[in-house]
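> Everything below, folded, please.
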Amino acid sequence: MTTKTQKPPELIGDQHPITAWQKKAIMKNCQYNEDIKNEWVQWATGENSRTSLRSINQAQAKKIILAQTGGEIITQPKEKFFATFDVNKPSHRKILSLMRTAQWTKVDPVKGEIPDLAELDRFIKSDKSPVRKPLMQMSDQETQKLIQALNGIIKSKYK
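You can find the predicted model right below:
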């Protein structure tokens, strides 16, 4: 029986090799064009012989991303969004209903007033949430705990 070997965690630091999310960001900014990517690597390294993203370090990757985005750089990968839901699950629809009751809504120019999922995301990630993990990964019991917490917010709001 073979065991799976885990990939070692990526090291963060300017002298360490480029990270996976940096590679993806550079390629996306290059519109997945190899020739453009090659030019960026040559520019960042100052060497015409180097064209592989694997040959650059994190500082050089940051330099490329900064130049590509006009100075805007994200130092960490985007944080996971916890408020993604499945409209086919009754418990998720109940959460949307409770959000409306709690007035966690925003105005959409096309659809009108809709639940503010960013507010739900902040709540789930906060210390006040009974379960701190993405809604799609919650078990039925955990979803019920979240529903109870939202009911408590509504009760306190409309005393």
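> only C-alpha atoms for contact and neighbour calcs from this point on.
OK.
> And the helices in this protein?
20-29, 34-45, 58-69, 90-101, 117-125, 140-157 (DSSP state H).
> Turn those helices into JSON lines, columns for distance to Lys111.
Below are the helices of the chain laid out as JSON lines (distance: least, CA to CA, whole Å):
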{"stretch": "helix 20-29", "distance to Lys111": "31"}
{"stretch": "helix 34-45", "distance to Lys111": "40"}
{"stretch": "helix 58-69", "distance to Lys111": "32"}
{"stretch": "helix 90-101", "distance to Lys111": "14"}
{"stretch": "helix 117-125", "distance to Lys111": "14"}
{"stretch": "helix 140-157", "distance to Lys111": "24"}
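> got CSV for the ones you listed, with distance to Pro134 and mean neighbour count too?
Listed next are the helices of the chain as CSV, based on distance: least, CA to CA, whole Å; neighbours: other CA atoms under 10 Å:
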stretch, distance to Pro134, mean neighbour count
helix 20-29, 21, 16
helix 34-45, 35, 18
helix 58-69, 29, 18
helix 90-101, 12, 17
helix 117-125, 8, 18
helix 140-157, 10, 15
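> run this one through as well so I can compare:
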Amino acid sequence: MKHVLSTSGQRKSLYRLFGYCKDTEAMHVGEMTNGSAKTAKELTMHQADQLKKKLVTNWAKFNIGNQQHNYILSLMRQLGWTIPNDKHGEVADMARLSNFLKSKKSPVPKPLQQMDTKETSKLISCLESMITKKYK
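Coordinates of the predicted model:
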């Protein structure tokens, strides 16, 4: 069966989702293809659709019963990653966390719900380090 390569429209959409960052593109394309490709041009139409679906998903969904997830919310507030909310004043900016997790800056580029305890600890260490640098 012949695999049809991604269309220019699919690639443009993916480039926007990558933030036009070649490193982020290589990271996500490599993960999608198990390392066999590095650019969106090398993806099939199906792979491009799957990757887009993955990237538009909210990676910051958390489990309220998970202490690590609650601590991440606290760290986000300390970093100033908040948005105004009519009912609750300031709340954590989950879109910002989701975009961070999808970026090459994330120590664990995967959705929060899919991280194990060790991976979540890595994320926490990264956020704590960012707070330390912010207040130095």
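> just so I know, which of the helices of structure 1 lies nearest Ala83 of structure 1?
helix 117-125 (4.8 Å; CA to CA).
> That closest one maps to which residues in structure 2?
The alignment of helix 117-125 of structure 1 onto structure 2 (TM-score structural alignment) spans residues 94-102.
> How about the contacts made by Ala61 of structure 1?
Neighbouring residues of Ala61 of structure 1 by CA atoms under 8 Å, 6 or more residues apart in numbering: 18, 22-23, 26, 44.
> Arrange those in CSV, one row each, with distance to Pro90 of structure 1 as further columns.
Supplementary listing: the contacts of Ala61 of structure 1 in CSV, determined by distance: CA to CA, whole Å:
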residue, distance to Pro90 of structure 1
Ile18, 43
Gln22, 39
Lys23, 40
Ile26, 41
Ala44, 52
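> Distance check, Val4 of structure 2 against Leu127 of structure 2.
The spacing between Val4 of structure 2 and Leu127 of structure 2, counted by CA to CA, to the nearest Å, is 41 Å.
> can you check Ser6 of structure 2 too?
36 Å.
> what do you get for Gln50 of structure 2?
Counting by CA to CA - Gln50 of structure 2 and Leu127 of structure 2 are separated by 29 Å.
> and what of Phe100 of structure 2?
From Phe100 of structure 2 to Leu127 of structure 2 the distance is 11 Å (CA to CA).
> list the contacts for the residue nearest the centre of structure 2?
Closest residue to the average C-alpha location of structure 2: Lys102 at 1.9 Å, with CA atoms, centre = their mean. Going by CA under 8 Å, 6+ apart, Lys102 of structure 2 touches 55, 59, 109-110.
> For PyMOL, write the select line for the buried members of the residues you listed.
Of the contacts of Lys102 of structure 2, the buried ones go into a single PyMOL selection, burial set by 16 or more other CA atoms under 10 Å:
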select buried, resi 55+59+109+110
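> Could you see which of the contacts of Lys102 of structure 2 carry over to structure 1?
On the basis of both residues aligned by TM-score structural alignment, their matches' CA atoms under 8 Å, what survives of those in structure 1 is 59, 109-110.
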